[in-house]
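Visitor: my questions concern the predicted model and sequence given below.
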Amino acid sequence: MADFFDHLNDILFLDIETASLTEKFEDLPERIQEEWLKKERLIQSSADQNEPGDLYFDRAGIHAEFGQVVCVGVGYFQWKKKDKKLVFRSKCYADPEERELLLEFKALLEKKKWILCAHNGKEFDFPYLCRRMLVQGIALPEPLQIAGKKPWEVRHLDTMELWKFGDYKHYTRLELLASIFAVPSSKDDLDGSQVNTTFHLEKDVEKIKKYCLKDVEVTARVFLAMHPQQEELEIEIIQLEDSKKDHKD
């Protein structure tokens, strides 16, 4: 049990929310417009009757070349051995300038030798962050550098991959895992399909941040459920509002 909690202290759970680079397709630079139209032809079905650019608002945000990171939620556990209690501290990095929020997140990654964990992180969150950092001229922090590393040297965990148990065809939504493990849902006020509208049209970044932090907590609780302990643990949730506040551990 002690070894598990020693390991748990080093895991940084994270989730990102993304949106299209611009509200309107027409606002993209001309060269990027041309590239999106090529991408659009690949992702639309033959039955779609869309005008060029119609899919941009709903689909561009999931592609790092045409999207942006609007917030990064993070959280980590601290084990209070005396009280037999876990404290989960979380906060969200958000800034009107994507480069600034990515620099703040990079600074966190450089404070400690973190193990990163996200749901579907290996296929979405981690590569998306890497691509947007490079687009913004930011050198990748060590935890996101995987080129040249052996598989066991890459400190990335993925709750979806853990649930696959080697079944490479098996895709499982975080909400489904939360349901079967009786973890409270993060989808009460918002879901991923609404982020672009909430960001560009409603201008409600605070709502996105709250949703993002809920997803981080759900991911962390699902991870714990995948590593059941002999006794039930109390978990105290602490959200840090100031994204510039230092992590001391």
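Guide: That came through, no problem. Numbers count the residues shown, from 1 in each chain.
Visitor: all contacts plus neighbour counts: C-alpha atoms, from now on.
Guide: OK.
Visitor: list the buried ones in the helix or strand hosting residue 163?
Guide: Per DSSP states H and E: residue 163 is located in helix 159-164. Going by neighbour count (16 or more other Cα atoms under 10 Å), the buried part of helix 159-164 is 159-161.
Visitor: next helix or strand past it?
Guide: Going C-terminal from helix 159-164, and assigning secondary structure by DSSP H and E, you next hit helix 174-180.
Visitor: continuing past that following helix, what's the next helix or strand?
Guide: Counting by DSSP H and E, what follows helix 174-180 is helix 195-200.
Visitor: for residue 191, grab the count of nearby residues.
Guide: Using other Cα atoms under 10 Å, residue 191 is surrounded by 13 other residues.
Visitor: in contact with residue 215, which residues?
Guide: With contact taken as Cα atoms under 8 Å, 6 or more residues apart in numbering, residue 215 is in contact with 15, 186.
Visitor: quick check: which element contains it?
Guide: helix 205-225.
Visitor: which element follows that helix toward the C-terminus?
Guide: Immediately after helix 205-225, counting by DSSP H and E, sits strand 234-240.
Visitor: what is the orientation angle of that following strand with helix 205-225?
Guide: Put simply, strand 234-240 runs at 150 degrees to helix 205-225, going by axes from the mean of the first three to the mean of the last three Cα atoms, to 10 degrees.
Visitor: this is the comparison structure:
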Amino acid sequence: MISKLNLEHILFLDIETVPETEHFNELSDTKKELWELKTRYQRKEEFNAEEFYDRAGIWAEFGKIVCISVGFFKNQGDVRQFRTTSFYGDEITILKDFKNLLETHYYDNRYLLCAHNGKEFDFPYIARRMIIHNISLPSKLNLFGKKPWEVPHLDTLELWKFGDYKTYTSLKLLTNVLGIPSPKDDIDGSEVRDVFYNEKDIDRIITYCEKDTIAVAQIFLRLRGDAILEEDEIIHV
């Protein structure tokens, strides 16, 4: 029962990703060919490989992480707080700083990671990018040999499905139906690439990523039957 979980033992998170290079023609010839083969089914006859490249951030083999935002509950007496912070910069620094957080503060079996669609996207994406950069996996992302009940991951999308595997519910839709303020009041995921490469506005991406992290925590509270966070309970650090 998620109502029995200690909120202070959960690290909520969200990531933002973009294509690994700004332009398709910056890829090596081999990588271009591999991209064409990888996306042939998704493109069908509508787009050629270059036209489809602005979506490359979805795949860890062709994208990179530009921001990881995290949030955690911290009670000060009777006062509930939700604190958020973000890792950004070059990808290796982001990954090493995030790994350091996990190994310093979220290392033992009490702690869990939580994201929306995290089991399909955020957690494996982070792990794959770490391996690509020869960064050893922290225990919270190293799932090799673990039984399903030993995996320290929560997923608000999976919790919302209640065993139904036929549907996908976006973060924006779920916040709407649950009466939670929308995190998509500025940009959405499809615009992150342009904001990063064209506008070069990482602060805007950080704000967006942190709002998504807050939204994940709000959804988790609603699934538990708890009151959602008020604005004065959210602290950016």
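Guide: Received, thanks. Nothing here was measured: the structure is a model prediction, and the numbers come from that model.
Visitor: quantitatively, what TM-score do the chains reach?
Guide: Scored against TM-score structural alignment, normalised by the length of the second structure, the superposed chains reach a TM-score of 0.92; 230 aligned residues with a Cα RMSD of 1.6 Å.
Visitor: how about the helix holding residue 163 of the first structure, aligned to which bit of the second structure?
Guide: Aligned by TM-score structural alignment, helix 159-164 of the first structure falls on residues 156-161 of the second structure.
Visitor: hmm, who's touching that stretch?
Guide: By Cα under 8 Å, 6+ apart, stretch 156-161 of the second structure touches 114-117, 167-170, 216, 219-220, 223.
Visitor: now do that stretch: distance to the chain's middle.
Guide: When distances are taken as Cα atoms, centre = their mean, to the nearest Å, stretch 156-161 of the second structure is centred 15 Å away from the chain's centroid.
Visitor: for that stretch, give me the average deviation versus the first structure.
Guide: On superposition with the first structure, the mean distance recorded for stretch 156-161 of the second structure (mean Cα distance after the TM-score superposition for the first structure) is 0.3 Å.
Visitor: what's the local residue count around the aligned partner of residue 142 of the second structure in the first structure?
Guide: Alignment note (TM-score structural alignment): residue 142 of the second structure maps to residue 145 of the first structure. The number of residues packed around residue 145 of the first structure, counting by other Cα under 10 Å, is 14.
Visitor: ok, residue 145 of the first structure to residue 8 of the first structure distance?
Guide: 21 Å (Cα to Cα, to the nearest Å).
Visitor: report the secondary structure state of whichever residue in the first structure pairs up with residue 82 of the second structure.
Guide: Taking TM-score structural alignment, residue 82 of the second structure has residue 88 as its aligned residue in the first structure. Counting by DSSP: H, G, I helix; E, B strand; the rest coil, the backbone at residue 88 of the first structure sits in strand.
Visitor: the closest residue to residue 88 of the first structure other than its chain neighbours: neighbour count?
Guide: With sequence-adjacent residues excluded and distances taken as Cα to Cα, 6 or more residues apart in numbering, residue 88 of the first structure is closest to residue 77, at 4.5 Å. By other Cα under 10 Å, 22 other residues sit near residue 77 of the first structure.
Visitor: check contacts around residue 77 of the first structure.
Guide: Counting by Cα under 8 Å, 6+ apart, residue 77 of the first structure has contacts 8-9, 11, 86-89.
Visitor: aligned against the second structure, show me the partner of it.
Guide: In the second structure, residue 77 of the first structure lands on residue 73 (TM-score structural alignment).
Visitor: what does residue 44 of the first structure give?
Guide: So, by TM-score structural alignment, residue 44 of the first structure is matched to residue 43.
Visitor: likewise residue 197 of the first structure?
Guide: Checking TM-score structural alignment: residue 197 of the first structure goes with residue 194.
Visitor: the longest strand anywhere in the second structure versus helix 202-224: what angle between them?
Guide: Ranked by number of residues, the top strand in the second structure under DSSP state E is strand 63-76. Using the same axes, to 10 degrees, the direction of strand 63-76 of the second structure lies 60 degrees away from that of helix 202-224.
Visitor: which stretch of the first structure lines up against stretch 118-125 of the second structure?
Guide: Residue span in the first structure matched to stretch 118-125 of the second structure, by TM-score structural alignment: 121-128.
Visitor: what does that stretch rub up against?
Guide: Under Cα under 8 Å, 6+ apart, the answer for stretch 121-128 of the first structure is 15-16, 63-64, 118, 144, 156-158.
Visitor: cutoff 10 Å now
Guide: 13-18, 62-65, 67-69, 72, 116-120, 129, 133, 143-145, 156-161 (Cα atoms under 10 Å, 6 or more residues apart in numbering).
Visitor: and these, which are buried?
Guide: 13-18, 62-65, 67-69, 72, 116-120, 129, 133, 143-144, 156-161.
Visitor: in stretch 179-196 of the second structure, what's buried?
Guide: 180, 182-184, 192-193, 195-196.
Visitor: pretty sure residue 75 of the second structure is touching residue 81, no?
Guide: Yes. Look at residue 75 of the second structure against residue 81 with Cα atoms under 10 Å: they come within range, at 5.7 Å.
Visitor: what's the counterpart of residue 28 of the first structure in the second structure?
Guide: Per TM-score structural alignment, residue 28 of the first structure is aligned with residue 27.
Visitor: residue 92 of the first structure in helix, strand or coil?
Guide: strand.
Visitor: that one contacts residue 102, correct?
Guide: No. The criterion here is Cα under 10 Å, and residue 92 of the first structure misses it with residue 102 at 11.4 Å.
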